[in-house]
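# please work out how this folds:
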Amino acid sequence: MTVSESDASFAEPPLEDVIVEMRDASVEFGMDRGQSRVLNEVSIDIERNEILGVIGESGSGKSMFASALLDAVPAPGVTTGDVTYYPEGGDPVDVLGLSKAELKQLRWEEISMVFQGAMSSFNPVVKIRTHFVETLSAHDYNVDRGLERARELLSDLYLDPERMLESYPHELSGGMKQRVLIALSLVLEPDLLVMDEPTAALDLLMQRSIVSLLEEIKEKHDLTIVFITHDLPLVADVADRLAVLYAFEFAEIGPSEAILENPAHPYTRALLNATPNLSAPLEEMRPIEGESPDPVNIPNGCSYHPRCPLADADCVDTDPGPYDAGPDHDVHCHHWKQSIDDIDVAFAESDDGRTVQSAVAKASGEPLVSLSDIEVRFGSENDGLLDFGDSEVVTAVDGVSLDIYENDVLVLVGESGCGKTTLGKTAVGLQTPTEGSIEYRGRDVWEGASGSTIADKEIRRALQIVHQDPGSALNSHQRVRTILEQPLKRWHPELDGNDRIERILGMLEYVGISPPEDYIERYPHQLSGGEQQRVALIRSMLVNPDLILADEAVSALDVSLRVGMMDLMIELQDSFDTSFLFISHDLSNARYLAEKTGGRIGVMYLGELVEIGSAERIIHDPKHPYTKALRWATPELEPDEVDDPDESPIRTIDIPDQKNIPSGCRYHTRCPEAREICRKQDPGMIDLSDDTRAQETACFRADDDHEYWESPPIPDSSD
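The predicted model follows:
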């Protein structure tokens, strides 16, 4: 498995200690409309024992870069160029010249890969042990020795080895499956681990915990790690170097500290500015204008020039080669020196009057929607014809009360399974509560309801939803015209066809989809993710609702699009006097939305609301330990400005089973501040509001006179 003698010049070892060398690598797919180049003559050296963070928007070529490293581009894709692997103490390996048998050996034994979707990586009908055994056997590896290594790896990842090995994939949480997949990828002792968006589907706490483990895993198992992600803050704190992909080629490669503090490429700076975070002023956050290039029609010269405020004729005509921007820091920009000094000014001048000041609270008057002691339970509680024997009941929401006002913005945050989406759907009449009541302007939402359908048509019109995934929320068989005409036909029958089209065209223009006459005839698959989400937002706004539930409405978008979409929602709220109930697992997005509108953030844990208040209080002065844990887990571009990244504020990574909720304070099993009384008593909400800022928290520590302070601490080893 070495390069041939005819390739001797290519096989010369690099000067540095490099484990993989890529030169002029391209990946192309033949399409009806032309040749699609999804990796464009990329060159990079991956250094041994480093963590290399590869950053870029969706469609920038990140996954194709990962696949090219292993010569694993799916057919009919064609990979060209050179990829050389340098095993320690062995001969160089021409990866693109290997046979299928040699590639099979390379991919698990030398270079291993962790994919984004952990669930799709497992066979659902066999136990985890079988996955390890099959992998070991396929590579003629000693199974007993391999299983011992598997147990060691699982333990290193804070998992119970025997429980994991004897479980089926569906019996594990998403975080557990992802960690098991990491262990499986390392069981054959590879030298290089490629991780393609390995934490994209995980909650903040799980993301932070897994990323924090990478450094330990790297040192203990002598690994080189390539961490591929669209989330720059996530990897910024652990990566030794960062490589920024734009339009299928690297725009900038350099030490993490240098790129974060002095980015030399305008796109890198734009990406940093577009990333919501907890510490930066709102005026420094701005979307990246324009769209990424089509792989069939990559611009000549610098591929970023159509979106760059510094672009000139040289940028249009000449492809910028790598310029030396400092030690081990290369940048593909003709004007990189000017970019470092002037790019923020250029971006600010191109904002065209964009409003970014924090707003004062606009919510006022009587509550628009009131939820009182809401409980929502799922499962079979009674015997009957439709009872299939599953008597386990899951309480998704347990005793939550809150009010939403006119022109209000409330953002619910928390881990998956905490009940925030169920509570949101209950608030807009899409989920029938098991107990409790919901009122819209003082009227019972479910009065006279037939099954799960609200009887009052006015209430149904007033309460709308924007789903997380616009691709699945829009009918793929209908044009934009038909999708947007349907709500108008139902709720505004007085409008004729011309009036409907004029209103639709006006809304498309308003949200920046132009020319609207072109887009109105397109199908959803012909729109970008951001355009799909705008159409979904228009559909909900066309009926003039009073409250919109935005369920993770920006989480599926690239980080470069999130600020722009949130700005649009805030602008629409101002124009249409609509209230928003946002659902988010991302505290940075919650901060941006709530702080800019003067709204509130509510924190949910295992079905309960544990803290609620103004953005300033929740972000900068949280009182509940769980809120503090979420803040710790939120990645920052400047981690020194937040809590100590090495001091984890949780006892255990994994959230308790919803079918076996802890007694007392539900968070006590994970809370480092928990005391014995927390096992027994459920803390009610304590009001900490003052004249200017609202805050309520469900924690004994907020009461200086509570008996909590005399209660003995729960030992660290306690469950």
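
# rest of the way, CA atoms for contacts and neighbours
Noted.

# measure Glu707 to Tyr323 for me?
Relative to Tyr323, Glu707 is positioned 64 Å away (CA to CA, to the nearest Å).

# again, but for Gly61
In terms of CA to CA, Gly61 sits 22 Å off from Tyr323.

# I have a second one here; can you model it like the first so I can compare?
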Amino acid sequence: MTHSEYDAGSRRDSHSETVLEVRDVSVSFDMERGESRVLDEVTFDVHRDELLGIVGESGSGKSMFASSLLHAVVDPGVVTGEVWYQPEQGEPVDVLSLSDDQLEQFRWEEIAMVFQGAMSSFNPTMKIGEHFEETIRAHGGEMDDRMAHARELLSDLYLDPQRVLSSFPHELSGGMKQRALIALSLVLDPEVLVMDEPTAALDLLMQRSIMSLLDTLQDEYDLSIVFITHDLPLVAGLADRLAVMYAFEFVEYGPSERVIRDAAHPYTRALLKSVPSVDTALENMNPIEGESPDPVSTPAGCSYHPRCPLATERCVQEDPEYRSVDPGQEAACFHWERSRDTVAYDLGTETTDEPPGEPAPVGDDETVVSLRDVDVQFDQSGFIDKLFDEDMTVRAVDDVSLDIAENEVVALVGESGCGKTTLGKTAIGIQEPTDGTVAYRGQDVWEAKRGEGGLDHDEIRRALQIVHQDPGSALNPSRLVRTSLAAPLKRWRPDLNPTDRETVIHNLLQRVGMKPPEDYADRFPHQLSGGEKQRVVLLRALLMSPDLILADEAVSALDVSLRVEMMDLMLNLQEMFDTSYLFISHDFANARYLAEKSGGRIGIMYLGRLVEIGPAAQIIHDPRHPYTQVLRWATPPLDPDAAAEAQATEPPVREIDIPDPTDPPSGCPFHTRCPEARDVCQRERPDLFDADNGSRVACFREVDSHEYWDSEPLADDETVSVDEVT
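Here you go, the predicted structure:
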């Protein structure tokens, strides 16, 4: 179908510098409590061949803006306004007037979209190659040429085309599925690629690798990219322009470097100040006070005025127009010239090169939980595997020893599947180890469960608690907040009468900022925001008076603007309840904030092994293990110059994808990806050695006299698996 076949309505002149024109576009949903407007009369242009980064908190309207570009807002949403697509050749296209049949063609040939959940984008009963063939066939493409193009795209995305095309979706990792989805979206050579949080569920290394690849793909295929994310540092070094959304409209936009380095709108500045960073001084990271507005009752005037320190009566009464701040940079704020002095932030440029100081003291001396030589194995062999005597055992935790002291914070960081969660569950007695021991205050946890030893197992279970990533699934939807919080008090504080319990609950809700506490106590989970649910879950765990809480990705589901606030709350409550945290995260910045601020430690896991552990400042600023250095590289800096420099460098790994955990490498598990690997690394497995920076590192490079230094560097194709050795 050619462009002229689309019903363009009232035709407009094509502007070569603009590929998409959005005019007064609104998206609304009728709800029982009123009209919910999730996009509010937005007017905006997307430039040709640019990468536009759209950032903002969850619920700000980013995804609705993306969906409106393709006229893909789901029912019963109503879209009004105009969206014009300006092709390089042919007539402009009025997107919102296209029929369903025309949209099917338009969405793949002209504008393609990549969603966050790659798994839900693929039919689980079809191989990946069949998805490509179906798409090409539906659009009348030449099959051989397009499939050759698909293989080229997959190769560009560091994938083996033959393996990927012949695999079912479940046979690929999350990162591989996401890259395959990007290739699928580009197979028909669209002019515009809209990406809605495409890397949010991926590990740091995979996120950073995909972002680097986008820069290459944009140049190679002449793409205009609209990249939507809540993670501002992720696009800092890559986007040509940034547009910041708040309350269903753009409040500021302009050249990426200019917006980050000298933001004009007080919300943009507050957002930059709230983002957890590995470079910014801890005291310079602060949450945004207040909450985002309800789409049913958006404030009159400037929508940000209830949270803005600069707000005046004019802000309450009038909706500000855009003010020109700098060439190409505009902000919808009456007081943008004063925002620089009122909302100060830094990008970490002054602290990046500072050497770490002396290691902070670690907790109290008494050990709460001690793991010794712990192994955890899972047999994933299916019926067919057993018929052919194939071993599909995954060693999720591999010979790990770890002590957690009283009032200590230990943060575990690593890629998905590295064993972080399994080790955490083992530490709190949920997962029984295949080998090794787990002790609580000297008592073997699993012996206590069998009725052996001096400590009662119920007492151990009370002392070892967990806070999950998804607080919604951890709360009973039919129970009021007061009922959920009263349950642990009834069991473990029988001395409290109902009035005393009510007082304790109200005091704690007040302490964590849920005011008025009487109101929040009478709410159901669905009446709470994500951050409020996480507070309730944390309070419920703490009301057990635990000695250790496993916080498994406890802040990753929250907006970046809420993460610092939640981690500060965790540390404040730690002082109140005298508890320790085992904090699990795939995000280095979150781990750094919680561990370094508390004087705790960071541990790095890889394929079930603890490869480095030490004081947070040392791990962040002076990483010793090559894998830790990779994770540090993959953590995007906020400073535009540092981000651009890092974006231009190749990933410091030999292979992007993690090895198959059912067939792990011999010797050092990281040698297949390590740029420093030598022959001895594939034959011997390093123990944790004491490094001179106060950390412990499982790398031969820490031992000056080791034969590593006389060993030959590995060629790229020299990798050996455990099975080949044994």
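
# if we can go back for a sec, mind checking which of Glu707 and Tyr323 of the first structure has more residues around it?
Tyr323 (17 against 11; other CA atoms under 10 Å).

# quick check, that one in contact with His265.
No - contact criterion CA atoms under 8 Å: Tyr323 of the first structure and His265 do not qualify, at 10.4 Å.

# overlap of the contact sets of those two?
331-333 (CA atoms under 8 Å, 6 or more residues apart in numbering).

# mind checking which of those are in helices?
Members of those lying in helices (criterion: DSSP state H): none.

# mind giving me a markdown table with those residues and columns for distance to Pro87 of the first structure?
Shown next, in a markdown table, are these (distance: CA to CA, whole Å):
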| residue | distance to Pro87 of the first structure |
| --- | --- |
| Val331 | 28 |
| His332 | 30 |
| Cys333 | 33 |
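
# so how many other residues sit close to the closest residue to His221 of the first structure other than its chain neighbours?
Distances taken as CA to CA, 6 or more residues apart in numbering place Glu189 nearest to His221 of the first structure, at 7.8 Å, with adjacent residues excluded. Per other CA under 10 Å, the neighbour tally for Glu189 of the first structure reads 19.

# is Glu189 of the first structure in a helix, a strand, or coil?
The local conformation at Glu189 of the first structure, judged by DSSP: H, G, I helix; E, B strand; the rest coil, is coil.

# residue contacts, it?
Applying CA under 8 Å, 6+ apart to Glu189 of the first structure gives the contacts 109-110, 221.

# now do 10 Å
108-112, 146, 149, 221-223 (CA atoms under 10 Å, 6 or more residues apart in numbering).

# return the subset of the residues you listed lying in helices.
Counting by DSSP H, the contacts of Glu189 of the first structure place 108-109, 146, 149 in helices.

# okay, these in CSV with distance to Pro309 of the first structure next?
What follows is these, written out as CSV (distance: CA to CA, whole Å):
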residue, distance to Pro309 of the first structure
Trp108, 45
Glu109, 46
Gly146, 55
Arg149, 53
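
# now, which of the residues you listed sits nearest Gly497 of the first structure?
Gly497 of the first structure has its nearest neighbour among these in Trp108, at 60.2 Å by CA to CA.

# wait, doesn't that closest one sit right on Leu188?
Yes - here Trp108 of the first structure lies in contact with Leu188, judged by CA atoms under 10 Å, at a distance of 6.5 Å.

# what sits against Thr649 of the second structure?
Contacts of Thr649 of the second structure (CA under 10 Å, 6+ apart): 212, 633.

# and Arg179 of the second structure, by the same measure?
Contacts of Arg179 of the second structure (CA under 10 Å, 6+ apart): 114, 118, 153-154, 156-159, 185, 198-199, 206, 210, 213.

# out of those, who has the most neighbours?
Thr199 (27 neighbours).

# next, count neighbours for Ala11 of the first structure.
Ala11 of the first structure: 19 neighbours (other CA under 10 Å).

# quick check: which element contains it?
Secondary structure assignment for Ala11 of the first structure, by DSSP states H and E: no helix or strand.

# please name the nearest non-neighbouring residue to it.
In space, Ala11 of the first structure is closest to Pro92, 6.0 Å off (CA to CA, 6+ apart).

# in space, not sequence, find me the middle residue of the second structure.
The residue lying closest to the centre of the second structure (CA atoms, centre = their mean) is Ala200, at 4.6 Å.

# which stretch of helix or strand covers Gln464 of the first structure?
Using DSSP H and E, Gln464 of the first structure sits in strand 463-466.

# elements contacting that strand?
If you count contacts as 3 or more CA pairs under 10 Å, 6 or more residues apart in numbering; DSSP states H and E, strand 463-466 of the first structure packs onto helix 420-427, helix 529-541, strand 547-551, strand 579-584.

# again, only using 6 Å
strand 547-551 (3 or more CA pairs under 6 Å, 6 or more residues apart in numbering; DSSP states H and E).

# tell me the angle the strand it packs on makes with helix 420-427.
160 degrees (axes from the mean of the first three to the mean of the last three CA atoms, to 10 degrees).

# what's the first helix or strand past strand 547-551 of the first structure going along the chain aligned against in the second structure?
Going down the chain from strand 547-551 of the first structure, the next helix or strand is helix 559-576, by DSSP H and E. The aligned range for helix 559-576 of the first structure in the second structure is 560-577, by TM-score structural alignment.

# what's the mean deviation for the matching stretch versus the first structure?
Following the fit onto the first structure, the mean deviation recorded for stretch 560-577 of the second structure is 0.5 Å by mean CA distance after the TM-score superposition for the first structure.
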